[in-house]
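Enquirer: only the shape, not the letters, is given here:
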């Protein structure tokens, strides 16, 4: 039977936190607002490691099911039940991750309001570019989240199939192929999210430098 790929959350790019050093009112408010946005993603960061650990445990169970063979139904059922429990736990972390990102989105809307108050045209222009990059990042996250969530559902279907009597090998193979295709999408969407995060972080540093230089 085909090997099932493992989704890994390791390598997700994170938002940068930077100390506020602006002195004027409007710029300082933008600084504070952007740091509040990053602060809302602490839970998102926190969820990555436990999700990865659950993925790895589930993959071990999958390999054990293959080594046992479908003839030992009772053992297969037990391993499949354990895997389904891990999927439930992984989904709980996924929900917390998504909620964290939603709070980040809501906080960023407040940050955009602060940007509109900036009087310096150059700083406002750079801040708006930052906002555009962040919106692209959120779109990339939504795609990554949707594909990851679908991969979990496909995994759930697979372990439910393992628990069925007289399941056809061809059906299992087709399901695993679907899972691997979805995992590929997860990987692609993860890379796009990382690229968007890196671009935002770089522009954020440029924005901070611009504000600081204008204040000197």
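Expert: Received, thanks. Keep in mind it's a predicted model, so treat the numbers as computed, not measured.

Enquirer: all contacts plus neighbour counts: C-alpha atoms, from now on.
Expert: Fine.

Enquirer: buried sites along stretch 82-97?
Expert: Under the neighbour-count criterion of 16 or more other Cα atoms under 10 Å, stretch 82-97 has 82-84, 86-87, 90-91, 93-94, 97 buried.

Enquirer: likewise for stretch 32-49?
Expert: Neighbour count says stretch 32-49 has 32-45, 47-48 buried, by 16+ other Cα under 10 Å.

Enquirer: pull up the distance across that stretch, start to finish.
Expert: The first residue of stretch 32-49 is 28 Å away from its last residue (Cα to Cα, to the nearest Å).

Enquirer: rebuild the buried residues of stretch 82-97 as JSON lines, extending it with distance to residue 16 and secondary structure.
Expert: Rendered in JSON lines, the data for the buried residues of stretch 82-97 read as follows (distance: Cα to Cα, whole Å; DSSP: H, G, I helix; E, B strand; the rest coil):
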{"residue": "82", "distance to residue 16": "37", "secondary structure": "helix"}
{"residue": "83", "distance to residue 16": "35", "secondary structure": "helix"}
{"residue": "84", "distance to residue 16": "35", "secondary structure": "helix"}
{"residue": "86", "distance to residue 16": "31", "secondary structure": "helix"}
{"residue": "87", "distance to residue 16": "30", "secondary structure": "helix"}
{"residue": "90", "distance to residue 16": "26", "secondary structure": "helix"}
{"residue": "91", "distance to residue 16": "26", "secondary structure": "helix"}
{"residue": "93", "distance to residue 16": "22", "secondary structure": "helix"}
{"residue": "94", "distance to residue 16": "21", "secondary structure": "helix"}
{"residue": "97", "distance to residue 16": "17", "secondary structure": "helix"}
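
Enquirer: let's bring in a second model and compare:
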């Protein structure tokens, strides 16, 4: 079992709307929903560092376990139980993360009806593409969440197995192989999710330009303050 950092690309947020074209009330409403959806993902973003720390902690425990001999079986059981505790904490973080995405999706869905009210065809075209990509992004996240949750289940089973004195090496090897295969799916799902996030960030910028909504992006503001 190898520790793998799952790199998550976060949605680009807008600090403030500076101006909007005359009569662009529909665009402004869409803007409000889009930026609220980003805000609702803040809890998702906050979980990332904590999850990485917990993954590192578990890897340290796993490394400690494989260096223990059977004459230290009580120690093996203690470390394995601690590792299960870390997995449970990771599971809690993943649940908070999913709740954040669920809330973001519910808010984002509010733009669907508004898109049809846009008068500028280019803005409407960009908005429809943006909407479709974001919905694909949500679907990609749920697949990532499912794959990661399955990996946690397999890891928990591993630490339960390690607490058995009659555990056979062949059984252990097969289970570790399952975990590694499971994390391959996690990495693939993560890459897919990140791809859709990048596409959405690009399309959101293009929509704001087409709708003549002038905004200041957080990343740009940070550069100016450096």
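Expert: Cool, got the structure. Keep in mind that what you see is a predicted model, and the values were worked out from it rather than measured.

Enquirer: returning to that earlier point: among the buried residues of stretch 32-49 of the first structure, which pair sits farthest apart?
Expert: 32 and 48 (25.7 Å; Cα to Cα).

Enquirer: who are the packing partners of whichever strand or helix holds residue 197 of the second structure?
Expert: For residue 197 of the second structure, the element it lies in under DSSP states H and E is helix 169-210. Under the contact criterion of 3 or more Cα pairs under 8 Å, 6 or more residues apart in numbering; DSSP states H and E, the helices and strands touching helix 169-210 of the second structure comprise helix 121-161.

Enquirer: mean per-residue distance, the helix it packs on to the first structure?
Expert: In the superposition with the first structure, the average deviation recorded for helix 121-161 of the second structure is 0.6 Å (mean Cα distance after the TM-score superposition for the first structure).

Enquirer: what's the offset of that helix from the middle of its chain?
Expert: Averaged C-alpha coordinates place helix 121-161 of the second structure at 7 Å from its chain's average position (Cα atoms, centre = their mean, to the nearest Å).

Enquirer: how about residue 6 of the second structure, secondary structure?
Expert: Three-state secondary structure (criterion: DSSP: H, G, I helix; E, B strand; the rest coil) places residue 6 of the second structure in coil.

Enquirer: mind listing what it touches?
Expert: Contact partners of residue 6 of the second structure, counting by Cα atoms under 8 Å, 6 or more residues apart in numbering, are 52, 187, 190.

Enquirer: helix or strand for residue 118 of the second structure, just tell me which one.
Expert: Residue 118 of the second structure is located outside every helix and strand, with elements delineated by DSSP H and E.

Enquirer: what number of residues are in the vicinity of the nearest residue to it once chain neighbours are set aside?
Expert: Nearest-residue entry for residue 118 of the second structure: residue 124, 5.8 Å, with adjacent residues in sequence omitted and distances by Cα to Cα, 6 or more residues apart in numbering. Counted with other Cα atoms under 10 Å, residues neighbouring residue 124 of the second structure total 20.

Enquirer: for residue 131 of the second structure, see how far away residue 124 of the second structure is.
Expert: Between residue 124 of the second structure and residue 131 of the second structure the distance, using Cα to Cα, works out to 10 Å.

Enquirer: then residue 54 of the second structure?
Expert: Residue 54 of the second structure sits 34 Å away from residue 131 of the second structure, taking Cα to Cα as the criterion.

Enquirer: likewise for residue 200 of the second structure?
Expert: 8 Å.

Enquirer: could you do residue 25 of the second structure as well?
Expert: Using Cα to Cα, residue 25 of the second structure is found at 19 Å from residue 131 of the second structure.

Enquirer: looking at those two, which is more packed in?
Expert: Summary of the neighbour comparison: residue 25 of the second structure and residue 131, criterion other Cα under 10 Å, with residue 131 having more neighbours (21 against 12).

Enquirer: test my guess that that one contacts residue 113.
Expert: No. With contact defined as Cα atoms under 8 Å, residue 131 of the second structure and residue 113 do not form a contacting pair (11.0 Å).

Enquirer: helix, strand, or coil at residue 4 of the first structure?
Expert: coil.

Enquirer: which ones are touching it?
Expert: Taking Cα under 8 Å, 6+ apart, we find residue 4 of the first structure in contact with 59, 62, 176, 179-180.

Enquirer: make it 7 Å
Expert: With contacts defined as Cα atoms under 7 Å, 6 or more residues apart in numbering, the neighbours of residue 4 of the first structure are 176, 180.

Enquirer: and the gap between it and residue 58 of the first structure?
Expert: The gap separating residue 4 of the first structure from residue 58 of the first structure is 11 Å, by Cα to Cα.

Enquirer: cool, residue 178 of the first structure as well?
Expert: Computed as Cα to Cα, the residue 178 of the first structure to residue 58 of the first structure distance reads 17 Å.

Enquirer: comparing the two, which residue is more hemmed in?
Expert: residue 58 (23 against 16).

Enquirer: mind listing what's buried along stretch 51-62 of the second structure?
Expert: By neighbour count, with 16+ other Cα under 10 Å as the criterion, the buried positions of stretch 51-62 of the second structure are 51-52, 54-55, 57-59, 61-62.

Enquirer: residue 140 of the second structure: which of those is nearest?
Expert: Using Cα to Cα, residue 51 comes nearest to residue 140 of the second structure of the buried residues of stretch 51-62 of the second structure, at 19.0 Å.

Enquirer: wait, is the closest one part of a strand?
Expert: No. Residue 51 of the second structure sits outside any strand when classified using three-state DSSP, being helix.

Enquirer: hmm, back to that, what's the angle between the helix holding residue 197 of the second structure and helix 121-161?
Expert: For helix 169-210 of the second structure against helix 121-161, the angle by axes from the mean of the first three to the mean of the last three Cα atoms, to 10 degrees is 160 degrees.
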